[in-house]
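K.L.:
no sequence on this one, just coordinates:
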């Protein structure tokens, strides 16, 4: 993509980020939701620390841009995007725990268990995960009942046993058991790819789009999910902690197998080129309306942090 501009795309990314952060800030305010007895201040503060601490908000952008392909209103897409971001941030809070990846730094700030304590971080992650489905199933979402049910089920599957949580389990096992290339691809498709695939498919579901369009966006999500993890693995061995906003070199230090460890950085970059091309081909039927999604694929594969 010769005409791609990181600064121009990041401007679009920030615009989407501000929109979803406004929603998240409101949803995670001290004000009670219907039926709630209380919102414990320390738990709420930990949840806000884990969610409102920066971040690219790439997944919300994918939700909103995939929805825009079908002219879904932003007001309808935003709760879906916010729900997904709650699930993503819960995963980061738990991923950073000493029993998992044991990280002290996230997005350039202390991780939740460092800023608070381990027990509070566990509960903050639990609360963010369950809160996501509260938001997604809201009565005033603007979604059809059928779309809501499908989105709840898709997000549960993307986050759960056969998705992100299952992938994290496989990733932990990979620290102690030698992994082949096919095993690495499977765990990465679950741990990282599942939520990205949901983000892309969600817009079509929200619009009650055709099965063909849903499948096309799911394929796009699969391609960028592979690209995201592959780019992450390249960055882990080529960039510093200051650049990444998290600890660099952890995979090498833990002896964890990655595709980059198997094949090298040059191979990985060639694979990323192919995934960008695949993503562009999948989006071709949507024409100019998919331009931001096309740019997102390039950004994912070529990002520096």
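P.N.:
Good, I have the coordinates. The structure displayed is predicted, hence computed values, not measured ones.

K.L.:
C-alpha from now on. contacts and neighbour counts both.
P.N.:
Fine.

K.L.:
you'd agree residue 63 is up against residue 199?
P.N.:
Yes: Residue 63 lies in contact with residue 199 (CA atoms under 8 Å); the separation is 4.7 Å.

K.L.:
which residues do the two both contact?
P.N.:
residue 81 (CA atoms under 8 Å, 6 or more residues apart in numbering).

K.L.:
separation between residue 161 and residue 191?
P.N.:
10 Å (CA to CA, to the nearest Å).

K.L.:
Compare those two (neighbour count), which wins?
P.N.:
The neighbour comparison of residue 161 against residue 191 (other CA atoms under 10 Å) goes to residue 191, with 27 against 14.

K.L.:
Residue 125: neighbouring residues, count only.
P.N.:
Residue 125: 26 neighbours (other CA under 10 Å).

K.L.:
Grab the nearest non-local neighbour of it.
P.N.:
residue 90 (4.3 Å; CA to CA, 6 or more residues apart in numbering).

K.L.:
Next: residue 178.
P.N.:
residue 257 (7.4 Å).

K.L.:
wait, that neighbour sits on residue 185?
P.N.:
No: the criterion here is CA under 8 Å, and residue 257 misses it with residue 185 at 10.8 Å.

K.L.:
For residue 17, which residues are in contact?
P.N.:
Contacts of residue 17 (CA under 8 Å, 6+ apart): 56-58, 60-61.

K.L.:
Relative to residue 269, which of these is nearest.
P.N.:
Taking CA to CA as the measure, residue 269 sits nearest to residue 58 out of the contacts of residue 17, at 20.8 Å.

K.L.:
which ones are touching the closest residue to that closest one other than its chain neighbours?
P.N.:
Nearest residue to residue 58 in three dimensions, chain neighbours excluded: residue 13, at 7.0 Å (CA to CA, 6+ apart). When contacts are counted by CA under 8 Å, 6+ apart, residue 13 touches 56-58, 61.

K.L.:
Check it against this one:
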């Protein structure tokens, strides 16, 4: 098996190529909109969510072209969320992945529309026959991604996050729920997408779902630690933003060392959830270990 960094790079190259094919290049009145969409989608990043899609699909021997389309849809949805998160009404971030945020490079209205269009494109890709021959599979992909991104998923978590900034402190249970919605549900969809595409058993679906639940929380704890301890040159964004905004995080409540220990415990549980798979799931196990030790 290739090392994790090689696998991540190969996945990023495959997904970037697929996104390039899926994003139109018009020269008419909408050209600025698609320029903004492309600008945000080509800003780099770890492509962890697409990686989870591609690796979970590989467990069920799903055609790589189909898996790459779903992985691209996930990245379109994720990028939409980043564009909107950076807006002045939300996190008010001037940079993203080491360069100006979409609304800084273009303007706020264009950024909002670019995010909206990327969200719509994600569902368009999932619903297309090229993604899977079985309409029932395509419907299930659309249903699960809409749940992961909607009011009981990413958007709901973001709402709780905004309310927490306004209304005051949160306890560890509330923060855990917030992050399971805001971050975890998209990781969960990315992980179970392979089982949906490959029509896997309920047992295999739940194993991937349980893996992602622990993976997502560990990822967020690592993110919180990077906001306190990270190097802006490596993270591509300013550090200390959570503290400046008065946000309650895993680190602010538990302290850095306890939060780090909790992240490692969660990763141990995530790896354990993959016991139903053989060594074919090793890339997922390696990705889980990577998220808690990353520097960006």
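P.N.:
Noted; the coordinates are in hand. None of these values were measured; they are calculated from a predicted model.

K.L.:
TM-score for these two?
P.N.:
For this chain pair, the superposition-based TM-score is 0.96 by TM-score structural alignment, normalised by the length of structure 2; 294 aligned residues with a CA RMSD of 1.4 Å.

K.L.:
what sits in contact with each of residue 161 and residue 191 of structure 1?
P.N.:
In contact with both residue 161 of structure 1 and residue 191: residue 167, using CA under 8 Å, 6+ apart.

K.L.:
what stretch of structure 2 lies opposite the helix or strand residue 132 of structure 1 falls within in the alignment?
P.N.:
Element membership for residue 132 of structure 1, per DSSP states H and E: helix 118-136. Alignment of helix 118-136 of structure 1 against structure 2: residues 108-126, by TM-score structural alignment.

K.L.:
Report the buried residues of that stretch.
P.N.:
108, 110-119, 121-123, 125-126 (16 or more other CA atoms under 10 Å).

K.L.:
mean distance, it to its aligned residues in structure 1?
P.N.:
Superposed on structure 1, stretch 108-126 of structure 2 shows a mean distance to its aligned partners of 0.4 Å (mean CA distance after the TM-score superposition for structure 1).

K.L.:
Other residues contacting that stretch?
P.N.:
Counting by CA under 8 Å, 6+ apart, 32-34, 36-37, 69-70, 72-74, 76-77, 79-81, 83-84, 87, 102-103, 131, 138, 141-142 sit against stretch 108-126 of structure 2.

K.L.:
Okay, and which of these map to helices?
P.N.:
32-34, 36-37, 69-70, 72-74, 76-77, 79-81, 83-84, 102-103, 138, 141-142 (DSSP state H).

K.L.:
give the contact list for residue 296 of structure 2.
P.N.:
Listed by CA under 8 Å, 6+ apart, the contact set of residue 296 of structure 2 reads 226, 230-231, 234-236.

K.L.:
again, only using 7 Å
P.N.:
234-235 (CA atoms under 7 Å, 6 or more residues apart in numbering).

K.L.:
do you know how far it is from residue 228 of structure 2?
P.N.:
Applying CA to CA to residue 296 of structure 2 and residue 228 of structure 2 gives a distance of 12 Å.

K.L.:
And residue 151 of structure 2, by the same measure?
P.N.:
29 Å.

K.L.:
Quick check: chain neighbours aside, which residue is closest to residue 56 of structure 2?
P.N.:
Using CA to CA, 6+ apart, the closest residue to residue 56 of structure 2 is residue 194 (4.5 Å).

K.L.:
mind checking what that neighbour lines up with in structure 1?
P.N.:
With TM-score structural alignment as the criterion, residue 194 of structure 2 matches residue 203.

K.L.:
That match: helix or strand, and which one exactly?
P.N.:
Secondary structure (DSSP H and E) places residue 203 of structure 1 in helix 194-206.

K.L.:
Quick one: distance of that helix to the chain centre.
P.N.:
11 Å (CA atoms, centre = their mean, to the nearest Å).

K.L.:
Stretch 189-201 of structure 1 now?
P.N.:
For stretch 189-201 of structure 1, the distance to the chain centre is 7 Å (CA atoms, centre = their mean).

K.L.:
can you list contacts of it?
P.N.:
For stretch 189-201 of structure 1, contacts defined as CA under 7 Å, 6+ apart pick out 59, 62-63, 66, 154-155, 158-159, 162-168, 214, 217-218, 221-222, 225-226, 229.

K.L.:
cutoff 6 Å now
P.N.:
With contact meaning CA atoms under 6 Å, 6 or more residues apart in numbering, stretch 189-201 of structure 1 is reached by 59, 62-63, 66, 158, 163-164, 167-168, 214, 217-218, 221-222, 225.

K.L.:
Now do the longest helix anywhere in structure 1 against helix 194-206, angle only.
P.N.:
Scanning structure 1 for the longest helix, with DSSP H as the assignment, gives helix 211-238. Here helix 211-238 of structure 1 points in a direction 150 degrees away from that of helix 194-206 (axes from the mean of the first three to the mean of the last three CA atoms, to 10 degrees).

K.L.:
Name the next helix or strand following helix 211-238 of structure 1 along the chain.
P.N.:
Past helix 211-238 of structure 1, the next helix or strand by DSSP H and E is helix 241-244.

K.L.:
What's the average distance for that following helix when superposed on structure 2?
P.N.:
Looks like 1.7 Å for helix 241-244 of structure 1 (mean CA distance after the TM-score superposition for structure 1).

K.L.:
equivalent range in structure 2 for that helix?
P.N.:
So helix 241-244 of structure 1 sits over residues 232-235 in structure 2, by TM-score structural alignment.

K.L.:
before we move on, back to that, which helix or strand contains the aligned residue in structure 2 for the residue nearest to residue 58 of structure 1?
P.N.:
Alignment note (TM-score structural alignment): residue 13 of structure 1 maps to residue 8 of structure 2. Element membership for residue 8 of structure 2, per DSSP H and E: helix 4-22.

K.L.:
Please compute how far that helix lies from its chain's middle.
P.N.:
Between the centre of helix 4-22 of structure 2 and the centre of its chain there are 15 Å (CA atoms, centre = their mean).

K.L.:
Only the buried residues of that helix, if you could.
P.N.:
4, 7-8, 11-12, 14-16, 18-19.

K.L.:
Have a look at how far, on average, that helix is from structure 1.
P.N.:
With mean CA distance after the TM-score superposition for structure 1, helix 4-22 of structure 2 averages 0.7 Å from its match.
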